[in-house]
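1. coords please:
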Amino acid sequence: MALSKAEIAARFGTALFDYAEDMSALDTVHADMQELAEAISNYPQILRIFSDPIFNSAEKAKSLSVIEQGLSEEVQNFLNLLLDYDHFMELPDIINCFNDLYNKNQKIETGVAVSAVALDQRQLQELGTSYARKFNLRKVILTNEVDQSIIGGVILKVGDCVIDGSVKNKLNKIRAQLINKN
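-> Predicted structure coming up:
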């Protein structure tokens, strides 16, 4: 039975994480994976080249050697493994799996700050730092979503945790208290 794309990503992502950890190269491999993710995002045709049956193994290996320049030995070995097993199309999902494992290991969380007006980078960083301190994390990386219906305040969504500090939520609580008193 063939493995699903998610199973392949989980297996290879976990294998890469374990390999990088064993080689004491987690940070280096993470940086290289971020660089690869950005390159794939900017040039998605990279993946098609390595999965296209028109190109033979030698041509694919030659193309890969160009991409591998400047990457760590661990990442070069891993990319060659993906090429050998014909799983290059799963590389974005593998990178996501690796990043999830890396972030968990490094106590880094990602999340969303929902606000009525756009927050600048400094405000997002301050919110992230405050949340990280409160929940004993090393770092929290936040993105911003604007939802004018919350009126004001911020709703933080990090992992499974939601902290609703919106004006809308506070007004709803006051309303509920008034209704219960009558």
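
2. Please make it C-alpha for all contacts and neighbour counts, starting now.
-> Noted.

3. And the strands in the protein, which stretches?
-> Taking DSSP state E, the strands of the chain run over residues 108-115, 139-146, 154-158, 161-164.

4. Could you name the stretch from those strands that's closest to residue 77?
-> For residue 77, the closest of the strands of the chain is strand 108-115, at 26.5 Å, according to Cα to Cα.

5. how about the closest one: buried residues?
-> 108-109, 111-115 (16 or more other Cα atoms under 10 Å).

6. out of these, who's nearest residue 18?
-> Closest to residue 18, out of all of the buried residues of strand 108-115 and judged by Cα to Cα, is residue 108, at 17.8 Å.

7. Nearest spatial neighbour of that closest one, chain-adjacent residues omitted?
-> Once flanking residues are discounted, residue 108 sits nearest to residue 139: 4.8 Å by Cα to Cα, 6 or more residues apart in numbering.

8. That neighbour is in contact with residue 105, isn't it?
-> No: contact criterion Cα atoms under 8 Å: residue 139 and residue 105 do not qualify, at 11.7 Å.

9. between the two, which one's more packed in?
-> residue 139 (20 against 11; other Cα atoms under 10 Å).

10. residues contacting the more buried one?
-> 107-109, 128-129, 132 (Cα atoms under 8 Å, 6 or more residues apart in numbering).

11. wait, doesn't residue 13 sit right on residue 90?
-> No: counting by Cα under 8 Å, residue 13 sits too far from residue 90 to count as a contact (10.0 Å).

12. Which one of these two is surrounded by more residues?
-> Neighbours per residue (other Cα under 10 Å) separate residue 13 from residue 90, with residue 13 holding more: 23 against 17.

13. How much space separates residue 71 from residue 175?
-> If you measure residue 71 against residue 175 using Cα to Cα, to the nearest Å, the figure is 58 Å.

14. I have a second one here; can you model it like the first so I can compare?
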Amino acid sequence: MSDARIDGYARAMYEIAQAEGVVNEVEKELYTLARAIESNEQLRNALTDESLPVERRQTVVEQLLGGKASTVTTQLVSFIVGSGRGRELPAIADKLSKRASSESHREVAEVRSSVALTPEQQQRLSDALTKATGKQVNLKIIIDPLVLGGLVATVGDTVIDGTVRTRLDQLKSRL
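-> Here you go, the predicted structure:
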């Protein structure tokens, strides 16, 4: 799908969430769902396989999100999947997330860590990234078991890699 269509879907979803007064909730839920779709091939296939009837794909959405996500999020995802745009859902969610952050004058900071961060660690990280980038940040934490010690933060085009692997590679190159 073209960037213009992805932008259009993201803008429409943002405006619906804004009208319902649930932008933050919808944005967080869509972002989480997008990461799940990217990392789970079976889920991705269930939502995007055009050989499955639309009703079946929408039932998967209802089963997946029902009671766990807001009604607005569930309806928006069901609409996207029903429109045959399930494959683009991660890109749409990312655009919506950027729009929500932009509207609140924040920058999205995607942080990959092998373990969950405590609220205190999240606050310290947020403060450090704000200081490093000069912008308020909206943390999006992704638990990634492939990250070995430390974390990787991406804010806009800036990548801050504080993993053990990177530090060992740097030490190795110095020796």
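
15. Just give me the ones among the contacts of residue 139 of the first structure that are also contacts in the second structure.
-> Shared with the second structure under both residues aligned by TM-score structural alignment, their matches' Cα atoms under 8 Å, the contacts from the contacts of residue 139 of the first structure are 108-109, 128-129.

16. Same list (those residues) but as JSON lines, adding distance to residue 45 of the first structure.
-> Below are these laid out as JSON lines (distance: Cα to Cα, whole Å):
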{"residue": "108", "distance to residue 45 of the first structure": "31"}
{"residue": "109", "distance to residue 45 of the first structure": "30"}
{"residue": "128", "distance to residue 45 of the first structure": "35"}
{"residue": "129", "distance to residue 45 of the first structure": "37"}
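
17. Quick one: the residues in the first structure that stretch 31-45 of the second structure pairs up with.
-> Using TM-score structural alignment, stretch 31-45 of the second structure corresponds to residues 34-48 of the first structure.

18. Run through who's touching the matching stretch.
-> Counting by Cα under 8 Å, 6+ apart, 88-89, 92, 95 sit against stretch 34-48 of the first structure.

19. ok, 7 Å please
-> 88-89, 92 (Cα atoms under 7 Å, 6 or more residues apart in numbering).

20. if I look at the residue nearest the centre of the second structure, how far off is residue 73 of the second structure?
-> Closest residue to the average C-alpha location of the second structure: residue 31 at 3.0 Å, with Cα atoms, centre = their mean. According to Cα to Cα, residue 31 of the second structure and residue 73 of the second structure sit 11 Å apart.

21. What of residue 143 of the second structure?
-> Taking Cα to Cα, one finds residue 143 of the second structure at 22 Å from residue 73 of the second structure.

22. Which one's more surrounded, those two?
-> Comparing residue 143 of the second structure with residue 73 by other Cα under 10 Å, the one with more neighbours is residue 73, at 24 against 16.

23. Which residue of the first structure is paired with the more buried one in the alignment?
-> Checking with TM-score structural alignment, residue 73 of the second structure has residue 75 as its match.

24. Could you do residue 8 of the second structure as well?
-> Match for residue 8 of the second structure (TM-score structural alignment): residue 11.

25. ok, now which ones touch the match of residue 73 of the second structure?
-> Applying Cα under 7 Å, 6+ apart, the residues contacting residue 75 of the first structure are residue 29.

26. hmm, 8 Å instead?
-> Residue 75 of the first structure touches 29, 32-33, 68, counting by Cα under 8 Å, 6+ apart.

27. same deal with residue 72 of the second structure?
-> So residue 72 of the second structure contacts 17, 20, 26 (Cα under 8 Å, 6+ apart).

28. now residue 5 of the second structure
-> No contacts exist for residue 5 of the second structure under Cα under 8 Å, 6+ apart.

29. count of neighbours near residue 26 of the first structure?
-> With other Cα under 10 Å as criterion, residue 26 of the first structure counts 20.

30. ok, now residue 19 of the second structure?
-> With other Cα under 10 Å as criterion, residue 19 of the second structure counts 10.

31. That one -> the first structure?
-> Under TM-score structural alignment, residue 19 of the second structure pairs with residue 22 in the first structure.
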